[in-house]
Structure formats: C-alpha cells, structure tokens
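Q: Here you go, sequence then predicted model.
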Amino acid sequence: MANLVEAYAKTRRFSEYLCETLQVEDYVVQPMPDASPTRWHLAHTTWFFETFVLAPSQSGYRPVDSAYQVLFNSYYNSVGEQFPRSRRGVLTRPSVAEVFAYRRAVDERMARLLREVDGDAAEEIGRVVELGLQHEQQHQELMLTDLKYLFSCNPLWPTYRPSEDDAPAATTDDSGWSTHGGGIVKVGHDGGTFAFDNERPRHDALIGAFELQDRLTTVGEFLQFVEDGGYRRPDLWLSLGWATRKEQGWTAPLYWVEREGAWSQFTLGGLKPLRLDEPVCHISFFEADAFARWMGSRLPTEAEWEHAAAGVIPGGRSGMPGRFHPIPASPVRGASRIRQLYGEVWQWTASPYTPYPGYRAPSGALGEYNGKFMCNQYVLRGSSCATPAGHSRSTYRNFFPPDARWQFSGMRLARDAQG
C-alpha cells in the first residue's frame, strides 16, 4: 500500500505541475464540444476518486460538495446525471481556487483511507485506485490537447511553454519497410501488469503477410499530398470522410497555417514554420486513410501493428514532461528496424474499435469506462509526445471517432507483402 500512496501523490502533483504556467482565465473557456476546460479535468479526476473509492468504502459518506457529483461526472450513467459535455466551457464556477480546494479535501480523505485500510478491502481499493491513477494520467494528456486547441483559437498564438528546437535534422527519404509473415498471432495483454479491460483477453488473430513502414509519415510527405490537391479529390476519400471534409472545410491538417505561400503550424511552443522531417500530426482517420490511398498503400490493422511491435521495448523519448511536439526519426544505423513506435504521435489503424473475442465489461459503474464506446470509433496505437510514459505499450488501444483531429494523431503506412 505504501507504493500506492506514493504513486497517488506523484500523479496528483504532476497534474497540477501541468497548470503552473497558466493564468486563471486559461482554465475557463473551451470553444469545442469535444474538449474540456483545464479545471474541469482537475476536478473530474478528483471526482473519480471520491465517487469510486471514498464513497463505496465509507457508510453514509458525505461528498465534499454534492453539486460536484453532477458537474464533474463525465459519462457514468450508473452513478447519476451529468452536466452536458458540450457546455462545460460556459461554467465560470467553481473557480480555479475552489477546484484546488476540492482536490486538497479529497486528497486528505484519500490519505487517511490508504493509511487505515487493510485486508481484503485494501486489495479491492488498491485495484480501483490504480485504475484511477491511470485514468488521471489519461486526463493529463487531454489537458494538453484541449489547451492546445483553446490557444489555437487565439490570433495572438499564445505559448504554453517555450519549446526546444534542437532536434537533429533527418533525411526524409531515410525510410524502409519492415516485412512480417502472416499466420495466427497473439494479440492482447497477457496479464501480470496493469492494462485496461479493452486490452484483454489475449487471443489469436489471423493476419496475412504484410510490410510496415519503419518510420512515421512526415510533414513533408503530407505536404506533397496537400499540394497535389489531395483535399480536392473525392476519389481518394471514403464517402463519409469526403462529406466531413466538405462540411468542416478541411484543406490541411489541423493547426497548419498558410500565409503568403508559406506554411507554419501551431504548437504548444507557439507558431512555428513547418519542419518537413517531423511526423505529421493532428490528422483524422479520414485524412490518414486518404493519404494512404494517394500513396498506393493502406493503414495497418491493429493486429498487424501489435504484431510488428512485439518484442520492441518502449524507449527513447518517454513522453511528458518534455517537448510537447513530435520530432524527426533518428537515422537508421545498421540493420533496418521499426522506429517511432512510441512517444511521437498516436498512429491510426484501419481497425474499428470493437471488443476482443471473449471480452466482458467489468460489473458495476466502472464497466462504463471503455466498453460503452465500442461503436463508431477507430483504434490508434503507440503513444504520443504528450502521453505519460507508463502508457506506452504494444497492447494499448486508444480510440477516437474518425473525424477527430485535436489529439496528437498521425500515421504510418502499411501494405501487403510484395511477392
């Protein structure tokens, strides 16, 4: 339990570290329904511990503030009503100070509980606390992606934190293909360490022989697609993707800005000139699929991606805290290897987000955590430059609707094995 107490305190402190450079007004307004204000994330992750750890462990538990039970409930219908997600940005109260007071109050109650609990209760509480910490780490990434969208709406292009520009130059044609044989492969988490329920059970999957590009698709490659009229060619797009492109007026990836014939992109470090050797970022599944078709390739399935990543230990950049922007691939030295699996951008796959064979959602309200979203979404694999390091593993299944662009989402190409 001592390790859990330390992990709890560390995770909670890091969420607040991400907010140290913000002014009060930065916590409030959020102009996109899919994104939430920073202070809402801080309060919601606190609500999680109060609702799923403190309340069930104490008879007659009295919440810190009963109104928060509705305001900060995201989607758990089993535990009551929720304030509409699309209207979170209009909330001016509770204030930032009140949110931090809420966090302190819940942290004090959690500290007492974790010191006193023992026996079978300690095991069950420990399981839920671990899930809560993983949940808060997911929201740490969302805090950055949501804040980036908020800042991008300001014509002054505000800076979250100054970025470093010392990444070595890469050669954009320094790429190859990793070949993998077909057959029955194992997919999914095999236990022993933490994993979300949607990563299980481990099961057999049948794949054909395929090739996977050994690095991520670059800005320079995607710029060629843009300049070749890729956003004006319906033959490259899925029907729903083309309708979405027209409806939302897409002409380039999110955060790309063209001025007097020159392209820049907005980052958490401010507006920067496009760097052609960086991984392309902030594209939807629809855009990734259209680009792959333009290249005469395709997106990998999630089983192919996981099979190719098997045995590769997440290394290199470890995500937060550091540079909140993807960097170029390191040059290949010696034998060809797959690069940039983790720590740069989430990679779209061709796989819809559906349950694995034999999947059963956990009982109770926590069963709503993942299973209820297995519809109309696509799986992304790997991790991004904003992902906490502990979330980089080959079995991790991120998922978003096919038109989502505000996450650090990119791609790598796949194709059927040649010959």
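A: Received it, and whenever you're ready, just let me know what you need.

Q: hey, let's count contacts and neighbours off CA atoms from now on
A: Will do.

Q: So which other helices or strands are in contact with the lengthiest helix in the chain?
A: Taking residue count as the measure and DSSP state H as the definition, the longest helix of the chain comes out as helix 119-152. Using 3 or more CA pairs under 8 Å, 6 or more residues apart in numbering; DSSP states H and E as the contact definition, the elements that helix 119-152 packs against are helix 2-17, helix 38-49.

Q: could you give the angle of it to helix 2-17?
A: Per axes from the mean of the first three to the mean of the last three CA atoms, to 10 degrees, the angle that helix 119-152 makes with helix 2-17 is 20 degrees.

Q: what element comes up after helix 119-152 heading to the C-terminus?
A: strand 177-180 (DSSP states H and E).

Q: Output the contacting helices and strands for that next one.
A: Identification of packing neighbours for strand 177-180 by 3+ CA pairs under 8 Å, 6+ apart yields strand 210-213.

Q: Give the next helix or strand downstream of the strand it packs on.
A: helix 219-227.

Q: List the buried residues for the helix or strand just after that next one?
A: Remark: after helix 219-227, the chain's next helix or strand is helix 239-248, criterion DSSP H and E. Neighbour-count burial for helix 239-248, counted by 16 or more other CA atoms under 10 Å, picks out 241-242, 245.

Q: In a markdown table: these, plus distance to Glu124.
A: A markdown table is the format used below for these (distance: CA to CA, whole Å):
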| residue | distance to Glu124 |
| --- | --- |
| Gly241 | 44 |
| Trp242 | 48 |
| Arg245 | 47 |
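
Q: out of those, who's nearest Ala309?
A: Proximity of these to Ala309, judged by CA to CA, is greatest for Gly241, which lies at 28.6 Å.

Q: In addition, the following structure is provided for comparison:
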Amino acid sequence: MSKIRNPGLAEQGLVQIEWAEQHMPVVAKFIRERFEKEKPLNGVIVGAVLHVTKETAALVRTLVAGGARVFLAASNPLSTQDDVAAALASQEGIEVCAWRGMNEKEYFDCIRWVASQKPNIVIDDGGDLHATLHKEFPDVAGQVWGGTEETTTGVIRLRAMEKQGVLKYPAIAVNNARTKMMFDNRYGTGQSTIDGILRATNILFAGKKVVVAGYGWVGRGIAMRARGMGARVIVTEVDPIRALEALMDGFDVMPMIEAAKIGDIFITATGNKKVIRREHFEVMKDGAILANAGHFNVEIWIPDLEEMAVSKRTIRKYVTEYKLKDGRKLYLLAEGRLVNLVAAEGHPSEVMDMSFANQALSAEYLVKNRGKLEPRVYLVPDEIDQEVARLKLKAMGVEIDELIPEQVEYLQSWQLE
C-alpha cells in the first residue's frame, strides 16, 4: 500500500506527468508503444529508488505498460514532487513510498519497504537500494535477476562491491551510457544546477567567481553554463588529466584552498566527501554561497560548518545562513543536498528522455538475459545506446547518413588498397 503525503494531489500530478511526457517521446511514446504490444516485463516485479519527479513517472508508466509491477521509493529526502507521487500511487500496478521532507529514518524505511517486496529487477539512483539489499536483505539480493544504476555515485559503489566480491547480481551502469552521461550529466545537470541556485538565491552570475569542484561530465556542464552566464569560472580537480582538460577549455585551475579565498559561489560535483571543509570555510569571503550538485550531502562537510558557526538561520526557503565567530556569513543552499532537485525541478524532461530510455531498455535486457550474466558491473550494451540515440534523433526530426557497403567493407579491412 502506498505511503504518500496527499492523495488529493493526484489530478494535479497527472497534468505534470502529461507535460513531461510530451517532451519525452523516446521513453513515453516509441518504447511504451512497443512495450504495450510485446509485454517484455510481464509479471516482473521492479523495485525502484529514484527521484520521484514527473520525468521518473514517465519511466514508471512505461515499465507498467510492459507488464511490470513497480514499487517506488525516493532516492533523496527532499526531491519528491508530492503531486507526482500521488498521481503514480493512483494508478494500477504502481505503489509509492515517498514524500517531500522525509527524515533519514523515513527515507531508509521506504527503501527497506522496496527491498522487502522481493523485486526481480532493481533500478537505483545513488546505490542506497543496492547497498540495503546486500546488507539487510541478502537472501532477497541473491534472488534478484539484475539491477541498474542511474548515477556516477551509485556506479562507484557498485564497482566497490564487485571488487570486494560481494555483488550478488549483474548490474548495468546506465550512468555510463553515452546517451546518458554526455547529455543528462552535462546538459541536464549543467542547466538544472544553475536553475536551482537562481531559484534559491536570485543572484546575478555575471561577474561572479564561480568555483566548480570536479570536472567530470557534471562539472563540465556546470562550468560551461556558468561561463555562459558571464561568470568567471575556476575549476578544482584531483585528476591531472581532467585538470588539464579544464585548463585547455579556458578555465582557471587551482587547489580548493586557493579557490576558497576568492570564490563567490562554490558548486561541488565530485561524488566524494569533504570536498569543501573546515580549512576552506576558514578562508572564504563574507557572503560566499555553497551549493552541491553531487548525489549525497557529504561533499560540503556540514559538520565542520555547524561546529564553526555561532548562529544559524534560514533566510530564504532553501538558503541557510551560518554566521562565524569573526562575523563572516556563509550561505548553504538546499541543506547541502542536490540543489537542482531540492530548489528546482531537476533535469529538463528532454534529457531524462534518453536516460530513462536506457533504464527501460536495460531492464528489458536483464529480463531477457536472466541467468546468463555473471554478478558484476556491465556497461549498457552498445546496441541499446545506439538505439536510444537513433530514436531521439527521430523524435527531433533529424536524419543522418548511413554507410554504403563499400564503406563498411573498407572500415573492416586491414589491407591497403
């Protein structure tokens, strides 16, 4: 039985889902129409821990169209859109345990509820469902046919499990699909992170020094969008290749301890903990703004901020002011959680169309290959990645060339002509 905030919001939520699906033709039209005919997930129990947004709803409804029964919980305590949760809970084949503003116990209780449903396929965003299954429900984990993972953070956790030899089922790193990472991570997070900061603060980016921690696909997208708004962007990195790339992309590169002295806005996007910590807070200028675009609220180390502050207050809906002993004030956005999902609506539907198309097709792949895959982390099969791109181009009315037979032969030959 679903556990949501307000069932009365269902009609409002359905309108929001309709809006998203109009901009998600790959997952909500092309794949759904095929799933309705073929029922590739018939009788499959899907356990999903995802951000409960209108875009996620498009994926869930497509899985149900394919014959699945879906149990859904939130992958962040503050990202659930309550009207969407109500709308999904009102539909046959879907049960939801999610509401905006969950505490930590409620958050993990809902994840445990999903795990207790004995899912055949698990779809996760961040790795909390994968970890919970392995730690608290090992017998259930041992019966899972396969799983997928939406985020960089979650893939890191899955690879650690594989390396330690504890992973109990095959897992597909949907995050690493080219049609996910290069678009969702870069263009989706790049735009939605700036959107979240603007909604929370209404500040001007032009002329500000924006420090982006991490230059993976997410960091690239944020840096690119911040520069496009007139900001002077500084990148911090621990990977020399990515640092070199950032430098040659035209950004300043320096250690965080140096960037901390001059930055106006700090945005973390690393997937690691303690990226910004006490030593950095100590040298920041008065009025510095702190935002996180990584999955967990550990990149900006809040315990240090709490210890250093002499007072703390909420001055806007998603802005917490920390006043330090010397009178400086630092401003933390969205409690250090994903600023794009807490203070805004997450990624635009258009890019989630590709991400969730990969999820739907990967779930189908895992069902078709039940019992054939070893318990390790796999990349999305290239044929799925290519199909998602092909369908997206089709939806956008774009045609491309095809190789002629002579070109195919030439590319497959090693002999000189």
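A: Yes, it's here. The structure displayed is predicted, hence computed values, not measured ones.

Q: And the TM-score between them?
A: The TM-score (TM-score structural alignment, normalised by the length of the second structure) is 0.26; 195 aligned residues with a CA RMSD of 7.9 Å.

Q: one step back: comparing the helices and strands packed on helix 119-152 of the first structure, which comes out most buried?
A: Compared across those, helix 38-49 shows the largest average neighbour count, a mean of 23 (mean count of other CA atoms under 10 Å).

Q: helices or strands up against it?
A: If contacts are counted by 3+ CA pairs under 8 Å, 6+ apart, helix 38-49 of the first structure sits against helix 96-116, helix 119-152.

Q: Next SSE downstream of it?
A: Note on helix 38-49 of the first structure: by DSSP H and E, the next helix or strand toward the C-terminus is helix 55-57.

Q: mind listing what's buried in that next one?
A: Along helix 55-57 of the first structure, these residues count as buried under the neighbour rule (16+ other CA under 10 Å): Ser57.

Q: One more: stretch 306-326 of the second structure?
A: The neighbour-count check on stretch 306-326 of the second structure (16+ other CA under 10 Å) flags 308-309, 312, 318-324 as buried.

Q: Tell me which of the residues you listed fall in strands.
A: With strands identified by DSSP state E, the entries of those that belong to them are 309, 312, 319-324.

Q: Out of those residues, which comes closest to Glu409 of the second structure?
A: Within these, distances to Glu409 of the second structure taken as CA to CA reach their minimum at Val319, with 59.8 Å.

Q: Just the buried residues of the longest helix along the second structure, please?
A: Longest helix in the second structure by number of residues (criterion: DSSP H): helix 349-368. If you call a residue buried by 16+ other CA under 10 Å, then helix 349-368 of the second structure has these buried ones: 349-367.

Q: after it, next one along is what?
A: Remark: after helix 349-368 of the second structure, the chain's next helix or strand is strand 377-379, criterion DSSP H and E.

Q: I'd like to check the angle between the helix or strand harbouring Gln16 of the second structure and helix 349-368, please.
A: Taking DSSP H and E as the criterion, Gln16 of the second structure maps to helix 10-22. Between helix 10-22 of the second structure and helix 349-368, the angle formed by their directions is 90 degrees, by the same axes, to 10 degrees.

Q: can you list contacts of helix 10-22 of the second structure?
A: Outside of helix 10-22 of the second structure, the residues that reach it under the criterion CA atoms under 8 Å, 6 or more residues apart in numbering are 28, 54-55, 57-58, 82-88, 90, 349.

Q: Which stretches in the stretch 151-300 of the second structure count as strands?
A: Using DSSP state E, counting those that start in this stretch, the strands of the stretch 151-300 of the second structure run over 171-173, 209-213, 232-236, 252-253, 265-268, 289-292.

Q: a markdown table for the ones you listed, including distance to Lys163 of the second structure and mean neighbour count?
A: Formatted as a markdown table, the entries for these read as follows, by distance: least, CA to CA, whole Å; neighbours: other CA atoms under 10 Å:
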| stretch | distance to Lys163 of the second structure | mean neighbour count |
| --- | --- | --- |
| strand 171-173 | 13 | 28 |
| strand 209-213 | 27 | 26 |
| strand 232-236 | 28 | 24 |
| strand 252-253 | 32 | 18 |
| strand 265-268 | 27 | 25 |
| strand 289-292 | 28 | 26 |
